[in-house]
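**Q** With the sequence up front, the predicted model follows.
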Amino acid sequence: MSVYVSLLQLGSSTVGPIIDRAKISSSKVYVILEKLIDKGLVSYILKERTKYFQAAPPVVLKELLETKTKEIEKIKKDLDENISKIEEIQKQKLPSEGARIYRGYKALKAAWHEAVLSIEDKGEYLFFSVGYGDDAYLKRFFEKLARELKKKKISIKGIAHNSEKKLYQKYYQKFGYKMKYTEIKFPADTTVAGDFVLVFVWDKKEPVVYSLKSHVLAESYRTFFRSL
């Protein structure tokens, strides 16, 4: 976008002024210009073997965005209509047992959703908390997760240290979290969903999730949860 806006401001221009105004490297500017040309947002003419680039009117960008929005809306509509079938296909392709490591917040969401997908309707989502429920990103994520689980009539049950009681009552109780509190300090945040056990390590740089798929292991965690 910075290259397109810079060209609007410059008018007809060679590459040099575009680089200076957009503050990007020469290696990137050619790639971006080619993409903008392909989209019809930039054109060029040759003057004495030198390319002079010109931005298309903003109305062209507006029309392009409107077209993309319609395409995205259609994809979303198709996905909404077929999400159950797609999830069922994914369930069938998941290995019966195994372990994976996920790094970063986006990967963390993928691990959670894979585990949640394995929970049968009207099942249970269990977790052991060690005290990271006050993270702003996680608050938003858990709120969204609670809504998704509610649609499948899956109950959310957790056990946290007594020191977290006020936090869960303030932020999570309204989303249907059924909590128990204990003096036990668990070694790591752990989630039990379907046949998955997710163990979370909250590194300063990025979260790491160890996803373990094992029916026997998940059942042993459920038994431990109910014993507390």
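**A** Sure thing, it's come through. Numbers count the residues shown, from 1 in each chain.
**Q** Could you use CA atoms for every contact and neighbour count after this?
**A** Noted.
**Q** quick one: K39 from K68, how far?
**A** Using Cα to Cα, to the nearest Å, K39 is found at 11 Å from K68.
**Q** here's the one I want to compare it with:
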Amino acid sequence: MNLKQSLKELGLSVREIEVYIALLELGKTTTGPLSKKSGVPLSKIYQTLDRLINKGLSSYILISKTKHFKASDPKNLVSFIEEKKQNLLDNIPELIKKQKSSEDIQEAEVYEGIKGITTALNNLLENLKKGEEYQVFALREELETEGLKNFFRNFHHRRNSKGVKVRLIVRKSLEKMFKKEHLYKGMIAKFVNLTLPTGIYIYKNHVITLVWGEVPSAYVITSKTNYERYKEFFEESWNR
């Protein structure tokens, strides 16, 4: 990810990014050179600078009654991020109040790409406490790819850090490979010759279906009834 894209993801506008970078390159400067360097019209420079100052990313001094602007230390970006994070954390309780109980919700969501699947599985971990468990009908041959080995190695590291447990039902034909590449702490796997669904994750009123095709996707169904049926099916399959 390049510099401008990183700044954009922090919430800076295009003009704020151009002016901030120009300030870093120019050092202490007035609005004329800053406008020329950044490409932001003079009519918009003060407005943009005010926003950067409010975000703690710029400041100015008066020299002969003329404002000279400069960029704040780039390390202040960390403080800017922490402030945004704290503001969000302060509002989480209010957001939770507005959220309906998951037991009352029936909905389906689709997450695409590796980032999307990561989000879906991170949501799983966020909804489970230390010592709690989720159940999985494991993927099949896809598990043999290096990409998935690395993906699940990282995921199970996060799972173990939180102390969440998992039981998996895996195809018997994959037993040797699975024990070598995918068996982690806090995991119990059962190897069977049954024909069962694959890529299914079952937890707290949610069922995730992973499809590892050309565009990896996660389909998440939130439904107490659907969850209970999948959970019952898993337990029946586990106990055969």
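**A** That came through, no problem. Since we're looking at a predicted model, the values are computed, not measured.
**Q** and the gap between the spatially most central residue of structure 1 and T69 of structure 1?
**A** In structure 1, the C-alpha nearest the mean C-alpha coordinate belongs to K106, at 4.2 Å (Cα atoms, centre = their mean). To T69 of structure 1, K106 of structure 1 is 23 Å away according to Cα to Cα.
**Q** And the helices in structure 1?
**A** All helices of structure 1, identified by DSSP state H, fall at 2-10, 15-22, 26-38, 58-93, 105-117, 136-151, 165-171, 215-227.
**Q** So which of those is nearest P187 of structure 1?
**A** The minimum distance between P187 of structure 1 and these falls on helix 215-227, with 13.8 Å, by Cα to Cα.
**Q** ok, and what's touching that closest one?
**A** With contact meaning Cα atoms under 8 Å, 6 or more residues apart in numbering, helix 215-227 of structure 1 is reached by 97, 126, 159, 192-197.
**Q** With respect to Y181 of structure 1, which of the residues you listed is nearest?
**A** I159 (5.5 Å).
**Q** got the contact list for the aligned residue in structure 2 for the closest one?
**A** Using TM-score structural alignment as the criterion, I159 of structure 1 maps onto I169 of structure 2. Residues counted as contacts of I169 of structure 2 (Cα under 8 Å, 6+ apart) are 136-138, 189-192, 238.
**Q** change it to 7 Å
**A** 136-138, 189-191 (Cα atoms under 7 Å, 6 or more residues apart in numbering).
**Q** Buried ones only from those, please, as a ChimeraX command.
**A** The buried subset of the contacts of I169 of structure 2, as determined by 16 or more other Cα atoms under 10 Å, is captured in ChimeraX by this line:
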select :136,137,138,189
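**Q** in structure 1, which of the contacts of I169 of structure 2 remain in contact?
**A** Retained contacts for those in structure 1, judged by both residues aligned by TM-score structural alignment, their matches' Cα atoms under 7 Å, are 136-138, 189-191.
**Q** any residues touching stretch 53-62 of structure 2, and which ones?
**A** For stretch 53-62 of structure 2, contacts defined as Cα under 7 Å, 6+ apart pick out 52, 67-72, 76, 80.
**Q** ugh, wrong one, stretch 107-119 of structure 1
**A** 91, 102, 193-196, 209, 211.
**Q** Would you check which pair of those residues lies furthest apart?
**A** The widest separation within these (Cα to Cα) is 20.2 Å, between K91 and V209.
**Q** who has more neighbours, those two?
**A** Higher neighbour count among K91 of structure 1 and V209: V209, with 24 against 14, using other Cα atoms under 10 Å.
**Q** Surely the more buried one and F200 touch.
**A** Yes. V209 of structure 1 is within contact range of F200, at 4.7 Å (criterion: Cα atoms under 7 Å).
**Q** Give the burial count for the closest residue to L149 of structure 1 other than its chain neighbours, as a bare number.
**A** Spatial nearest neighbour of L149 of structure 1, excluding adjacent residues (Cα to Cα, 6 or more residues apart in numbering): S155 at 7.2 Å. If you count neighbours by other Cα under 10 Å, S155 of structure 1 ends up with 17.
**Q** Let me see the contact set for S155 of structure 1.
**A** S155 of structure 1 touches 123-125, counting by Cα under 7 Å, 6+ apart.
**Q** out of those residues, which are buried?
**A** Among those, the ones that count as buried by 16+ other Cα under 10 Å are 123-125.
**Q** Need those in TSV (columns: distance to S6 of structure 1).
**A** Conversion of the buried ones among the contacts of S155 of structure 1 to TSV gives the following (distance: Cα to Cα, whole Å):
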residue	distance to S6 of structure 1
G123	55
E124	54
Y125	51
